[in-house]
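Colleague: no sequence on this one, just coordinates:
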């Protein structure tokens, strides 16, 4: 079997984030915000991990795989073309599917969380994989049979049984985690999938339950990545990396024991971190951690199933990370239902106080398949799915107009990054990197 993996991707896009629905970076209209957007889009470039897993599975069973990005390839001679479809590039992806169908060269298939929760959007495709794609891909690769229609694919419970992702389909030298970690090439690694927490706006529950890999298997993959692909850094693409302190300690100790000498980052919750754990993780190569702060209005967050850590705990962890040499990216959400101008300004003020290495201010976006989306569906006015990217207003807000939310988001971002205190902090971080 000959398989083509096809992806539509703009600078700044990441299909792995936002639960696999994708996110990009679109902010403001001022020259300041345009500068920030340009820098962000041109520094960081991420691969899409699902393509690497799918390629590895097909190749394991003797099939040929090619990857194409941002082009309409000649698919003559191919048996199957697969696309990870997203919210952020939905319009472009469906147009490409239509163009490929007109050529009638091979079967066209789609997968991803959007295909799972709204398969009817992809009626022109020959097949739509419902669920995490690996089980369906394994069955296809083993049998050599490409089914049509909607194909149910159950989550893989034992993640250690999956082959290591095949990164040879990409130009690895282009992948970078900069400015978080400058060492490259850099790629993504899964140490777990899913999230056990109950935030009702979170898209990570669309695909299966929470599952972990054994630390030994993760380190085996890291050794493989270093030896075969000569990676210099990586990012754990787990929604909540540090669940299970003993397991994470074991993983860190194994990385140290193997002397991998790789820099890495992760995303987790503040209340799953302690000073001793961070110290150990730093010794194993941790140089960046992303943390969800979201809002200073904890009552508001509680109403959406989010249980935020106490302010004191947040400040202690951020302070320790700064002292240790770990960059912190803080996530904030603008325009949660019942947010007011005052509550958002309070969050902006608090972000300045934390003064983390980077801060990300997204606009509250209901993602299809989540409880939040279903609950607020009647207030959604936006029909263009490309705008469900966490940087556009898509539903009618109780207290704020569309323009007010955009204005507050731009204020949050530009007032954060164009402060003397922040610029000083950024320069200190850069100097510390060189030491």
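Modeller: Looks like it arrived, so ask away. Note that the structure is predicted; figures quoted are calculated from it, not measured.
Colleague: use CA for all of it now, contacts and neighbours both
Modeller: Noted.
Colleague: need the helices for the stretch 1-150 of the chain, in chain order.
Modeller: For the stretch 1-150 of the chain, helices defined by DSSP state H, counting those that start in this stretch occupy the ranges 31-43, 49-60, 90-103, 113-117, 134-143.
Colleague: which of these is buried the deepest?
Modeller: helix 113-117 (a mean of 23; mean count of other C-alpha atoms under 10 Å).
Colleague: what helices or strands is it leaning on?
Modeller: In this structure, helix 113-117 packs against strand 127-130, with contacts taken as 3 or more C-alpha pairs under 8 Å, 6 or more residues apart in numbering; DSSP states H and E.
Colleague: before we move on, back to that, got TSV for the helices of the stretch 1-150 of the chain, with distance to residue 399 too?
Modeller: Formatted as TSV, those follow (distance: least, C-alpha to C-alpha, whole Å):
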stretch	distance to residue 399
helix 31-43	25
helix 49-60	39
helix 90-103	30
helix 113-117	30
helix 134-143	43
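Colleague: Put this next to the previous one:
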């Protein structure tokens, strides 16, 4: 028997990092003596039909469920199943989606509480109140609850200023070898451990909802605290590969420099990946990152059209994009570049500019997604105001058609139709595929045996023959458009 069961519902993608939010909650309340178990359903091989047995086996007193927007339907099914087994058990929901739309979730009679935004302190106070049988819900900041049939939303909780006070996330319940992250440029396949080094992104991108949970105020862990977590994970789990999953690791370059020094001076042979903005890096920090084991850096470019980048509030210039890619490659880093189609104001001309810029950048791994208006984003505000939304079926709010063969966009941008967005997506991805292959194998990649063994073989292994053929056909058609 355990006190608290934390559940991360099934998701469409086959490739996912662990739900660190739940791992932080677990570690935080375990400091108070509670026994907590985490179920990340996908990598554990648990389906919705398996959850009943898991609930009966663990016999929890409290159940918490965290999820992203496209997991909403599965989260409700999990919650309903839990309530049907133990009608009096408190069901608590948290995460980005319910922080944006708490009343929507609370309309369901099998949902008792929603925790808003940053959850550690609110969750601990709620657990302690439930444990003592004290219904002082009004006194718990950051909580949404029901009283006499009414939904009551308390004031927001103040942010945790010193992130170093938080315990390291609880990894004990995660099936470490089941997670699929890989570090590009590293031949050895070992588990990659995700690490948050900060909270809050000061960016104001129209398509991004990361501010919903952590706001736009940047708060950081110290370099010493981050390094201690890396050492802890190495000592306990043998970790050597890490993914810093902050929106932007390089906001504070001095802190990055300090972290790199700690890794270098202790002769740690760590390898890691990080996200960065092109306007937060320079030659020196990129070289230092490589020396400290960084092998893959990811830049959000979004569009080759300066007007589109301006429309979405990206705040980066073409020269900054080009310089960052040159500096990163000169430092020895493998560069991943993230683009989208369908952002605010994007046209077919914009899409051609995206393809042209990607060719000029010679990025090792350019990728493309379809811009999607998630709750609590400026894109969603514009889509609702202008009647662009096609559906609010949250289960369909995914950004990558590769994940779902039946994918169809959930919104337009008022210029390109849904059908045109799909056409643009495959057109850009077809161009990107050629860029990746020529960068990796040369202009005559079709005559390079490694192309067939590494690319075609791995794709079939990953997707299966049927899905690989379908994807190949869509990309081939995109290449002729």
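Modeller: Cool, got the structure. Predicted, not measured: the structure shown is a model, and the values here were computed from it.
Colleague: Residue 332 of structure 1: which of the helices of the stretch 1-150 of structure 1 is closest?
Modeller: Nearest to residue 332 of structure 1, of all the helices of the stretch 1-150 of structure 1, is helix 31-43, at 16.7 Å by C-alpha to C-alpha.
Colleague: elements contacting the closest one?
Modeller: So helix 31-43 of structure 1, by 3+ C-alpha pairs under 8 Å, 6+ apart, packs with helix 402-417.
Colleague: To residue 413 of structure 1, which of the helices of the stretch 1-150 of structure 1 lies closest?
Modeller: helix 31-43 (7.4 Å).
Colleague: Which stretches in structure 1 count as strands?
Modeller: Assigned by DSSP state E, structure 1 shows strands spanning 2-7, 64-69, 80-84, 107-111, 127-130, 149-152, 186-189, 192-193, 211-212, 233-236, 263-268, 286-294, 327-334, 358-363.
Colleague: Residues in contact with the last one: which ones?
Modeller: The reference is to strand 358-363 of structure 1. Here strand 358-363 of structure 1 makes contact (C-alpha atoms under 8 Å, 6 or more residues apart in numbering) with 327-336, 351, 390-393, 405, 409, 412-413, 416.
Colleague: which stretch among the helices of the stretch 1-150 of structure 1 comes nearest residue 179 of structure 1?
Modeller: helix 31-43 (6.7 Å).
Colleague: how distant is that closest one from the center of its chain?
Modeller: 19 Å (C-alpha atoms, centre = their mean, to the nearest Å).
Colleague: Outside of stretch 79-87 of structure 1 itself, list whatever touches it.
Modeller: With C-alpha under 8 Å, 6+ apart, stretch 79-87 of structure 1 has contacts from 1-7, 15, 20-22, 50-51, 75, 93, 106-115, 146, 385-389.
Colleague: among those residues, which ones are buried?
Modeller: 1-7, 15, 20-22, 50-51, 75, 93, 106-115, 146, 386-389 (16 or more other C-alpha atoms under 10 Å).
Colleague: Go ahead and confirm residue 362 of structure 2 touches residue 434.
Modeller: No - if you go by C-alpha atoms under 8 Å, residue 362 of structure 2 and residue 434 don't touch, sitting 10.8 Å apart.
Colleague: Give me the residues contacting stretch 196-203 of structure 1.
Modeller: Stretch 196-203 of structure 1 has contacts (C-alpha under 8 Å, 6+ apart) with 18-19, 21, 209-210, 304-307, 366-373.
Colleague: residues in structure 2 matched by it, start to end?
Modeller: Alignment of stretch 196-203 of structure 1 against structure 2: residues 202-209, by TM-score structural alignment.
Colleague: try stretch 345-355 of structure 1
Modeller: Going by TM-score structural alignment, stretch 345-355 of structure 1 lines up with residues 352-362 of structure 2.
Colleague: check contacts around residue 411 of structure 1.
Modeller: Taking C-alpha under 8 Å, 6+ apart as the test, residue 411 of structure 1 contacts no residue whatsoever.
Colleague: Quick one: map it onto structure 2.
Modeller: Checking TM-score structural alignment: residue 411 of structure 1 goes with residue 427.
Colleague: circling back to that earlier point, nearest to residue 166 of structure 1, out of the helices of the stretch 1-150 of structure 1?
Modeller: Closest to residue 166 of structure 1 of these, according to C-alpha to C-alpha: helix 49-60, at 4.7 Å.
Colleague: quick check: that closest one aligns to which part of structure 2?
Modeller: By TM-score structural alignment, helix 49-60 of structure 1 lines up with residues 20-31 in structure 2.
Colleague: Show me what that stretch is in contact with.
Modeller: 6, 36-38, 66, 119-120, 123-124, 166-171, 194.
Colleague: Farthest pair within the residues you listed?
Modeller: Among the contacts of stretch 20-31 of structure 2, 124 and 194 lie farthest apart (C-alpha to C-alpha), at 23.5 Å.
Colleague: Distance check, residue 319 of structure 1 against residue 223 of structure 1.
Modeller: 32 Å (C-alpha to C-alpha, to the nearest Å).
Colleague: Correction: the previous question concerned residue 166 of structure 1.
Modeller: Counting by C-alpha to C-alpha, the gap from residue 166 of structure 1 to residue 223 of structure 1 is 14 Å.
Colleague: The two: which is more packed in?
Modeller: More crowded of residue 166 of structure 1 and residue 223, by other C-alpha atoms under 10 Å: residue 166, with 21 against 18.
Colleague: In contact with the more buried one, which residues?
Modeller: Taking C-alpha under 8 Å, 6+ apart as the test, what residue 166 of structure 1 contacts is 52-53, 55-56.
Colleague: With distance to residue 123 of structure 1 added, can I get those residues in CSV?
Modeller: Shown next, in CSV, are the contacts of residue 166 of structure 1 (distance: C-alpha to C-alpha, whole Å):
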residue, distance to residue 123 of structure 1
52, 26
53, 25
55, 25
56, 28
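Colleague: which of these show up in structure 2 as well?
Modeller: Counting by both residues aligned by TM-score structural alignment, their matches' C-alpha atoms under 8 Å, the contacts of residue 166 of structure 1 that remain in contact in structure 2 are 52-53, 55-56.
Colleague: And the residues you listed, which is closest to residue 98 of structure 1?
Modeller: Distances from residue 98 of structure 1 to these, taken by C-alpha to C-alpha, are shortest for residue 55, at 23.7 Å.
Colleague: which residue lines up with residue 118 of structure 1 in structure 2?
Modeller: Aligned partner of residue 118 of structure 1 by TM-score structural alignment: residue 101.
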